[in-house]
Each structure stands twice: as structure tokens, then as C-alpha cells.
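Q: one predicted model, sequence on top.
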Amino acid sequence: MSAALYNAEILRLATEIPHQARLDAPHASVEKRSPVCGSRVIVDVCVDSEGRIAALGQEVRACALGQASAALMARHALGRSAIELAAARDALTAYLAGERDDPGDWPGLDILAPALPHKARHASIRLAFEAVADAAAQARIAA
């Protein structure tokens, strides 16, 4: 069970998280925690004049699945709007809940399929996507 859940690609992603430095002057910061496992993600964002993510910083203290999810989020968040980030969050949430057959169109999320039967891990997987979607929405309002 453990080998299938924590495969080589997930472990590699967990060690290659982009944008790991917090931003000095973010437009918005959001912290999300999983009460189940204690994982924590803080996401800072700056948005451009169109409300798209122009800069991203994050602090990730999570299991390998949460770290891998944060890596996938950060690889593709720049240039995305709050609406796109909310859609990615919602698709991932529905996928983990068994409400859809795929995780949506966010690149790479299918690597997390081995975690589907492990419901206790889902909160950690969602953290980075929840945080970035909330931060982008807050930054758009503040801008």
C-alpha cells in the first residue's frame, strides 16, 4: 500500500516545490491547515492589473502528497486568474470526493490517483489549491 501511494514521481515532486520563498509584500496571503494530519500551507500572491497571478510564494509543511500537490500547483499558477484557480480547486476537490472521473485540466494532477482511496490524505492534497484560490480572490478584491 505505501509503495503505491508514495510512488517515485510523487516523492520527486515533493522535493521540487517551486516558489518556496514567501513574498515580501504580497497582495494577499492565505494559510490553510489540515486538522486530520497537521499539514500546513501558506500561499502569498501578487496579481497584475488583470487579476492574474504575477508572483507566488509559499511555505509548505505537509506530507509527501501535500508537497507534491503544492509543487504541481506552483508550477502552473503564474498567469492564472482567480476564476481559473477556483475551478482547479473545485475540480480537484470533486475528483478526490469521487464526484468526477478526472482531476480537471490542471497539468499533472493525475499522478495523485493512488491517494483516491486514502480519504485521510485528501485534505493535505487540497491545501495548496485552496490557499492559492483564496489568495487570488482576496488579491483581486484588494487590487
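A: Sure thing, it's come through. Numbering: from 1, shown residues only.
Q: CA atoms for contacts and neighbours, from now on please.
A: OK.
Q: ok, now which ones touch the residue nearest to Leu78 when sequence neighbours are not counted?
A: Closest residue to Leu78 apart from its sequence neighbours, by CA to CA, 6 or more residues apart in numbering: Ile53 at 4.9 Å. Contacts of Ile53 were listed using CA atoms under 8 Å, 6 or more residues apart in numbering, and they are Val45, Cys46, Val47, Ala77, Leu78, Gly79, Arg80, Ser81, Ala136.
Q: inside helices: which ones of these?
A: Ala136 (DSSP state H).
Q: of the contacts of Ile53, closest to Arg126?
A: Ala77 (14.5 Å; CA to CA).
Q: A further structure is provided below for comparison with the first:
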Amino acid sequence: MIDEIYSDRILRLAANMPRAGRLPAPQGTGEQTAKLCGSRAVVDVTLDDQDRIAGFAQEVKACALGQAAAAVLGEMVIGASVKELVDARDALMAMLKHGAPPPAGRFAGLAVLECVRDYPARHASTLVAFDAAVAAVRQAQSTRTSLAGAA
């Protein structure tokens, strides 16, 4: 198990997580904790006027699998639409839980985590950064809608 899921590629990703930290003025923040293992991600985002990710930062305290997924996320997220982000999260979840094909498009690098599907105890940790990112963009969209309605 260890050799299969903790490959050199996964360990390299985990060790080099892009966009680590916090944004000074996020429009949305999402936080997710995997109950089974305690992996945790806090994600800050800003969106442009076309609902694309303009700013992104993440604090991820997770196993190498969660950090590897967060590394792919951090590397590819700037410029992604909210739909692309949600679709990638959903495709990652389907790949892990239902044997679906890996995500395509800008988040195709998540295919490296396909081996995790055989280890259900690791699914939540692998998803933690994407779940937090989706929560953050939903909050950013909600905040923007509330501000527009108040104007």
C-alpha cells in the first residue's frame, strides 16, 4: 500500500504546494476538516467579474495525498471558472468513490491520485482542499450577490 499510494510523484507534489498561505482580503474563505484523520484545509479566494478565480491561497495540514491534491489545485486554479473548479472536485470524488475516469482539462494532473480509490479511509483527506475551495467560491459568490442587492 505505501509504495503504491505514496509514489515519488505524489511526494514531490506534496512537498511543493503552490499558493500556500492566506490572502490579505479574500472575498470568500472555506474551511474543511476530514473527520477520520483530521486533515484540514483553509482556502481564501477572490473572483473576477466573470466568476473566475483571480486570487487563491491555501493552508493545508494533511497527509501527502491531501497535500498532493492541494498542489495540483494551487498550480492550476488561477483563471479557472467556478464551474471548472466544482466539476474538478466532483470528478475527483467520482474517481475516488465510484471508479470514474480522472478529471480532465486543467485539473487532469489529479490522475496521479487514481490509486487512492482503493483506500476509502484516504478519500476525505484527498478531497479536503477541493472541498474547502468550493466552499470559498460559494461564499465569495454569496457575498457579491448580497452586496449587489444592498446597492
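A: Thanks, I have it. Because the structure is predicted, anything quoted here is derived from the model rather than measured.
Q: how close does the residue nearest to Leu78 of structure 1 sit to Leu5 of structure 1?
A: Using CA to CA, to the nearest Å, Ile53 of structure 1 is found at 31 Å from Leu5 of structure 1.
Q: again with Pro26 of structure 1
A: 35 Å.
Q: cool, and Ala139 of structure 1?
A: From Ala139 of structure 1 over to Leu5 of structure 1 (counting by CA to CA), the distance is 35 Å.
Q: go on, Leu11 of structure 1?
A: From Leu11 of structure 1 across to Leu5 of structure 1, the span is 10 Å (CA to CA).
Q: and those two? Which one has more around it.
A: Leu5 (19 against 16; other CA atoms under 10 Å).
Q: please name the residues that touch that one.
A: Pro114, Ala115.
Q: number of nearby residues for Asp101 of structure 1?
A: Per other CA under 10 Å, the neighbour tally for Asp101 of structure 1 reads 11.
Q: equivalent analysis for the one 10 residues further on, please.
A: Close neighbours of Ile111 of structure 1, defined as other CA under 10 Å, add up to 18.
Q: which position in structure 2 aligns with it?
A: Alignment note: Ile111 of structure 1 maps to Val112 in structure 2; criterion TM-score structural alignment.
Q: buried ones in the helix or strand where Leu127 of structure 2 lies?
A: Under the criterion of DSSP states H and E, Leu127 of structure 2 resides in helix 123-150. Of all the residues in helix 123-150 of structure 2, those buried under the rule 16 or more other CA atoms under 10 Å are 123-141, 144.
Q: next one: stretch 46-57 of structure 2
A: Going by 16+ other CA under 10 Å, stretch 46-57 of structure 2 has these buried residues: Thr46, Leu47, Asp51, Arg52, Ile53, Ala54, Gly55, Phe56, Ala57.
Q: so which of the residues you listed sit within strands?
A: Thr46, Leu47, Ile53, Ala54, Gly55, Phe56, Ala57 (DSSP state E).
Q: nearest to Glu31 of structure 2 among those?
A: Ala57 (12.1 Å).
Q: now do stretch 33-43 of structure 2: distance from first to last residue.
A: End to end - CA to CA - stretch 33-43 of structure 2 spans 12 Å.
Q: got the buried residues for it?
A: Taking 16+ other CA under 10 Å as the criterion, stretch 33-43 of structure 2 shows Thr33, Ala34, Ser39, Arg40, Ala41, Val42, Val43 as buried.
Q: for stretch 84-98 of structure 1, same thing?
A: 84-96.
Q: and those residues, which is closest to Asp102 of structure 1?
A: Using CA to CA, those come closest to Asp102 of structure 1 at Tyr95, 5.9 Å.
Q: who touches the closest residue in space to the closest one that isn't next to it in sequence in this structure?
A: Spatial nearest neighbour of Tyr95 of structure 1, excluding adjacent residues (CA to CA, 6+ apart): Pro103 at 5.1 Å. Pro103 of structure 1 is in contact with Ala91, Leu92, Ala94, Tyr95, Leu96, Leu109, Asp110, counting by CA under 8 Å, 6+ apart.
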